[in-house]
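**Q** One predicted model, sequence on top.
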Amino acid sequence: MDSAGIDRFEAGRGRLASIAYRLLGSAADAEDAVQDTFLRWQAADRERVEVPEAWLTKVVTRVCLDRLRSAQARHERAAGAWLPEPLLEGDPMLGPADTFEQRESVSLAVLTLLERLSPVERAVYVLREAFTYSHAEIAGILDITESASQQHVHRARIRVASKRRRGGEADPASARRVVAEFLAAAMSGRTERLVALLTDDVTAISDGAGLARRLRYETREQVASYVRAGFRPTPAKRRLAGGSPEIHIALVNGSPAVLAVVDDRVVGAVAFEVSDGKVASLLGIAAADRLTRLNEAWQQHEPAAPVINAW
């Protein structure tokens, strides 16, 4: 391939990776999908490609749909421990964040809800909500009619909205304060204060550190009990983590998260969704293979001081 062909692909690599990440929920899988797209671009008769951006978008979307429909992907997601991969704020794979819809579409809460959609519904939702493609453009990308695109996005919005909490978008500073207060209550073991900081319909989901099926808690009392036990330091937890972690609060996928860090290595992350000054959902991820990219980003930036120096 000549340098012009490579440059044209590289100019769109970030956008392709952002699309793939939203569709697949995994940074590693997204990188693989982008690489597959590059190989197809390399083999294509590029002189016959009238609009390279549209061609590349169509290919990366098709590659992702094939992965979502594969037997392996269906098995992994059905196994129960699958959760989306968290990304540290500033990661270019998070993509556009100019509008509320774009920020929401990459939140871990929404990425988890997108698992309820069919692959085509997921693709239409992502292309429309996060990348503002027209229905005509989406129809061309997916080889469906404009009417079908409209129907898919309508159904997807309803299914996502039915499980979403609507309390307005929390600004990062106030959300961080809520999480800091929540963490202090969790560390103190004050169950009544924990319960008071939870919405009535709060949920908490954990990947079981990759060792068990996904765990889900759906009442304030269950969530408070889970959090109180999870944040209580024990020698066994320190051995599992490889030491005594520092506890940091950082932004992950646009939302505040508590990170446990040992020797500059993130060993666990709990992402929070804050609504009207309370915690609406928690998502706990500790499987090492879901923290690889976050770790790479963490080691390349200067974190703020930990809120707890030695857990």
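**A** Nice, I can see it. None of the values given here were measured: they were computed from a predicted structure.
**Q** hey, let's count contacts and neighbours off CA atoms from now on
**A** Fine.
**Q** Which secondary structure element is home to the closest residue to Leu259 other than its chain neighbours?
**A** Leaving aside its chain neighbours, Leu259 sits nearest to Ala269 (4.6 Å; criterion: Cα to Cα, 6 or more residues apart in numbering). Under the criterion of DSSP states H and E, Ala269 resides in strand 265-275.
**Q** residue contacts, Thr219?
**A** Asp200, Asp201, Val202, Thr203 (Cα atoms under 8 Å, 6 or more residues apart in numbering).
**Q** Alongside the first one, take a look at this:
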Amino acid sequence: MMVNPPEFLAMRFEEHRPHLRAVAYRMLGSLAEADDAIQETWLRLAGSDDRRIDNLGGWLTTVVGRVCLDMLRARKRRGEEPLEHRLPDPVISREGETDPEQQAMLADSVGLALLVVLESLSPAERLAFVLHDLFGLSFEEIAPIVDRTPATAKKLASRARLRVRGAAPPPDPDMSGRRRVVDAFLTAARGGDFDALLALLDPDVVLRVDGGALTGGLRAIRGAAAVAGQLDTFQRMATAATTHPALVNGSAGLVNTLDGQPLSVMSFTVTGGRITAIDILSDPRRLARLDLGPAQD
């Protein structure tokens, strides 16, 4: 049976969907908006003459990048609260059971700490950095998307890279080592052991907590002593909740539930054997929209 052209085009698009969702997620930090960007990309493909497209993957990446850039700029025009005032959406999975689409989403160790920094970039800087540094597009390919010259696109990516390196140190490559540090954190929290907790923290550690509108949005605490000073809160969370180890954006994390309901998602960045960032999402409305099933089995 012959496949008609629209069905064939849809089938080819689906082959690229994991990659496109990965690009959109890095650009937008929102799973729902990433899906909206993918839908808009499909509509543009469906309305085009695909016979004139030599490299479908490259064409789709360019289009989804342009769609995401427009969405980022629209946020500013509408005067929306910047996403840097809340944590990006985390991607939760069970350790060792990441499906192909999640693997594409989480390649390059795109942890929450890195996504937080990306939220602080200008839309053009973010696009240049994401498409070049994370997906390998040339500046000649990026330049038309941002309406700049290749040299200017290169400068945009360079500025973004400097900010990322300064604010989001890369995590240790050894996943088992990162998990041991997170397990030690949990042990120290449950036992109320201040000295053990302090020893696990990098001197410049940052704790970010997003409890949603009811708690004033995103709050940040910096420095080992100040973060360790939250021990009572960590202890209450660790002893009152049921804690499940999980991968949060591809790194060792924790999902906490109370009476079967999600209480919080914790993401840890471990660099040099110490915790450099702890990101906690405890906004009930956003937790309800996340797929936390695998972590709660």
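**A** Nice, thanks for sending it over. Values in this document were obtained by computation on a predicted structure and should not be read as measured data.
**Q** Let me see the TM-score of these two.
**A** In this superposition the chains share a TM-score of 0.86, using TM-score structural alignment, normalised by the length of the second structure; 286 aligned residues with a Cα RMSD of 2.6 Å.
**Q** which one in the second structure is aligned with the residue nearest to Leu259 of the first structure?
**A** Matched by TM-score structural alignment, Ala269 of the first structure corresponds to Val265 in the second structure.
**Q** ok, its match to Pro294 of the second structure distance?
**A** Val265 of the second structure sits 13 Å away from Pro294 of the second structure, going by Cα to Cα, to the nearest Å.
**Q** Looking at those two, which is more packed in?
**A** Val265 (24 against 13; other Cα atoms under 10 Å).
**Q** on that earlier part again, distance check, the match of Ala269 of the first structure against Val23 of the second structure.
**A** 23 Å.
**Q** Likewise for Gln39 of the second structure?
**A** Applying Cα to Cα to Gln39 of the second structure and Val23 of the second structure gives a distance of 13 Å.
**Q** Glu81 of the second structure too?
**A** Applying Cα to Cα to Glu81 of the second structure and Val23 of the second structure gives a distance of 22 Å.
**Q** Then Ser267 of the second structure?
**A** Taking Cα to Cα, one finds Ser267 of the second structure at 21 Å from Val23 of the second structure.
**Q** Need the counterpart of Asn253 of the first structure in the second structure.
**A** By TM-score structural alignment, Asn253 of the first structure lines up with Asn249.
**Q** Arg159 of the second structure pairs with which position in the first structure?
**A** Match for Arg159 of the second structure (TM-score structural alignment): Arg155.
**Q** err, Phe185 of the second structure, not the other one
**A** Match for Phe185 of the second structure (TM-score structural alignment): Phe182.
**Q** what helix or strand is Ala173 of the first structure on?
**A** helix 172-188.
**Q** for that helix, packing partners?
**A** Secondary-structure packing of helix 172-188 of the first structure (3 or more Cα pairs under 8 Å, 6 or more residues apart in numbering; DSSP states H and E): helix 191-196, helix 220-230, strand 255-262, strand 265-275, strand 278-285.
**Q** Report how many residues lie close to Gly284 of the first structure.
**A** 24.
**Q** if we can go back for a sec, in the superposed pair, what's the mean gap between the helix holding Ala173 of the first structure and the second structure?
**A** Helix 172-188 of the first structure, aligned to the second structure and superposed, deviates on average by 0.9 Å (mean Cα distance after the TM-score superposition for the first structure).
**Q** angle of that helix against strand 265-275?
**A** Relative orientation of helix 172-188 of the first structure versus strand 265-275 (axes from the mean of the first three to the mean of the last three Cα atoms, to 10 degrees): 110 degrees.
**Q** so the match of Asn253 of the first structure makes contact with Ala107?
**A** No: at 9.1 Å, Asn249 of the second structure and Ala107 do not qualify as touching, with contact defined as Cα atoms under 8 Å.
**Q** Neighbour count for those two, which is higher?
**A** Asn249 (25 against 14).
**Q** what residues are up against that one?
**A** So Asn249 of the second structure contacts Pro90, Val91, Ile92, Leu106, Ser109, Val110, Gly111, Leu112, Ser267 (Cα under 8 Å, 6+ apart).
**Q** Quick one: map the second one onto the first structure.
**A** It refers to Val91 of the second structure. Looks like Val91 of the second structure aligns to Leu87 there (TM-score structural alignment).
**Q** Tell me the spacing between its match and Ser26 of the first structure.
**A** Counting by Cα to Cα, the gap from Leu87 of the first structure to Ser26 of the first structure is 9 Å.
**Q** With neighbour numbers in mind, choose between those two.
**A** In this view Leu87 of the first structure and Ser26 are compared by other Cα under 10 Å, and Leu87 has more residues nearby, 28 against 20.
**Q** Next one: the more buried one from Leu291 of the first structure, what distance?
**A** 8 Å.
**Q** Asp263 of the first structure too?
**A** 15 Å.
**Q** neighbour-wise, which of these two wins?
**A** Leu291 (21 against 11).
**Q** Check which helix or strand the aligned residue in the second structure for the more buried one maps to.
**A** Per TM-score structural alignment, the equivalent position to Leu291 of the first structure in the second structure is Leu287. Assigned by DSSP H and E, Leu287 of the second structure belongs to helix 284-289.
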